[in-house]
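Peer 1: Pasting a predicted model and its sequence here:
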Amino acid sequence: MRDYYTITELTREFDISTRTIRFYEDEGLIAPIRRGRTRLFRHSDRHLLRMILRGKRLGFSIAEIREIMGMYKTPPGEAGQLRAIVKRVADKRSELEQKRRDIDDLLAELDHAEEACLTRMAELGISPSS
């Protein structure tokens, strides 16, 4: 295992910009070692970055990610962190299922509107392609 990673190595590994990594640093989510203007990321920083990106993919906000990460270091510790993640995942799933229902309803309305238009066009002898 390597001791340090450069910002360039992490941007390539995770396919993100240096700006993204600096943003997470500014937000206090990762804290690389600084040697002059150079940032050196420990294995733990790399792991945190992976977790941050996973949280973002799951739809968590930066504030939610910060809160979950903070739980690991302080009481209730990992058990509390895991409970919080499970609850947030359930909430996110519920939100996405509602969006899916909303999209399905909208698609059905669009199908109905299109069908009504095509029926009326046929009644009027209008070609759908003109």
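Peer 2: Received, thanks.

Peer 1: Please make it C-alpha for all contacts and neighbour counts, starting now.
Peer 2: Fine.

Peer 1: what's the single longest helix in this structure?
Peer 2: In terms of residue count, the longest helix belonging to the chain (DSSP state H) is helix 77-124.

Peer 1: In contact with residue 43, which residues?
Peer 2: Residue 43 is in contact with 2, 3, 4, 5, counting by Cα atoms under 8 Å, 6 or more residues apart in numbering.

Peer 1: one more structure, for comparison:
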Amino acid sequence: MTNQENESTYTIGELAREFDITPRSIRFYEEQSLLSPKRTGQNRIYCNKDRVRLKLIMRGKRLGFSLAEIKNLFELYDSNPNSSVQLQTMLQLTEQKRAVLRQQLDDIQMLMNELDEVETRCREELADLQQGE
């Protein structure tokens, strides 16, 4: 028995349950060439590599990476698993995401300050109205 025959396999339903996503999402990732399960008739058979990639896709999405960015990282890894290019690309993407999040954080803080000002004015006007009654 080869190592490949000994490898764990998963159905689309098992992966969908494990990652709390729909089978349709998994099929979409396959259409985007992010996953490449083997097929037995109409059934998809996912190996551990597919499971790890699905985990990375979910983590990447949570961190704000696009599927195109995730695919690019997979392609870099596939062409050379120990590539400094892949690591440099990941660092650049991380810096870009941080910059976007910092800007969003600044925008949120500005909006919170504006809401504080509006709330203060409303409370002051309400207090003035209630004193005049």
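Peer 2: Yep, that arrived. Predicted model, so just to flag it, every value in this text is computed and none were measured.

Peer 1: Just the TM-score for the two chains, thanks.
Peer 2: The TM-score (TM-score structural alignment, normalised by the length of the first structure) is 0.89; 126 aligned residues with a Cα RMSD of 1.7 Å.

Peer 1: picking up where we left off before, check which helices and strands the longest helix of the first structure sits against.
Peer 2: With contacts taken as 3 or more Cα pairs under 8 Å, 6 or more residues apart in numbering; DSSP states H and E, helix 77-124 of the first structure sits against helix 62-73.

Peer 1: For the helix it packs on, name the packing helices and strands.
Peer 2: By 3+ Cα pairs under 8 Å, 6+ apart, helix 62-73 of the first structure packs against helix 43-57, helix 77-124.

Peer 1: ok so, going back, which among the contacts of residue 43 of the first structure count as buried?
Peer 2: If you count burial by 16 or more other Cα atoms under 10 Å, the buried members of these come out as 4, 5.

Peer 1: Please flag which of the contacts of residue 43 of the first structure sit within strands.
Peer 2: residue 5 (DSSP state E).

Peer 1: Just give me the closest of the contacts of residue 43 of the first structure to residue 97 of the first structure.
Peer 2: residue 5 (39.0 Å; Cα to Cα).

Peer 1: Once you drop chain neighbours, what's closest to that closest one?
Peer 2: residue 41 (4.9 Å; Cα to Cα, 6 or more residues apart in numbering).

Peer 1: now for that neighbour: what does it line up with in the second structure?
Peer 2: Here residue 41 of the first structure is matched to residue 46 in the second structure, going by TM-score structural alignment.

Peer 1: for the alignment partner in the second structure of residue 11 of the first structure, what are its contacts?
Peer 2: In the second structure, the residue paired with residue 11 of the first structure is residue 16, using TM-score structural alignment. By Cα under 8 Å, 6+ apart, residue 16 of the second structure lies in contact with 22, 23, 26.
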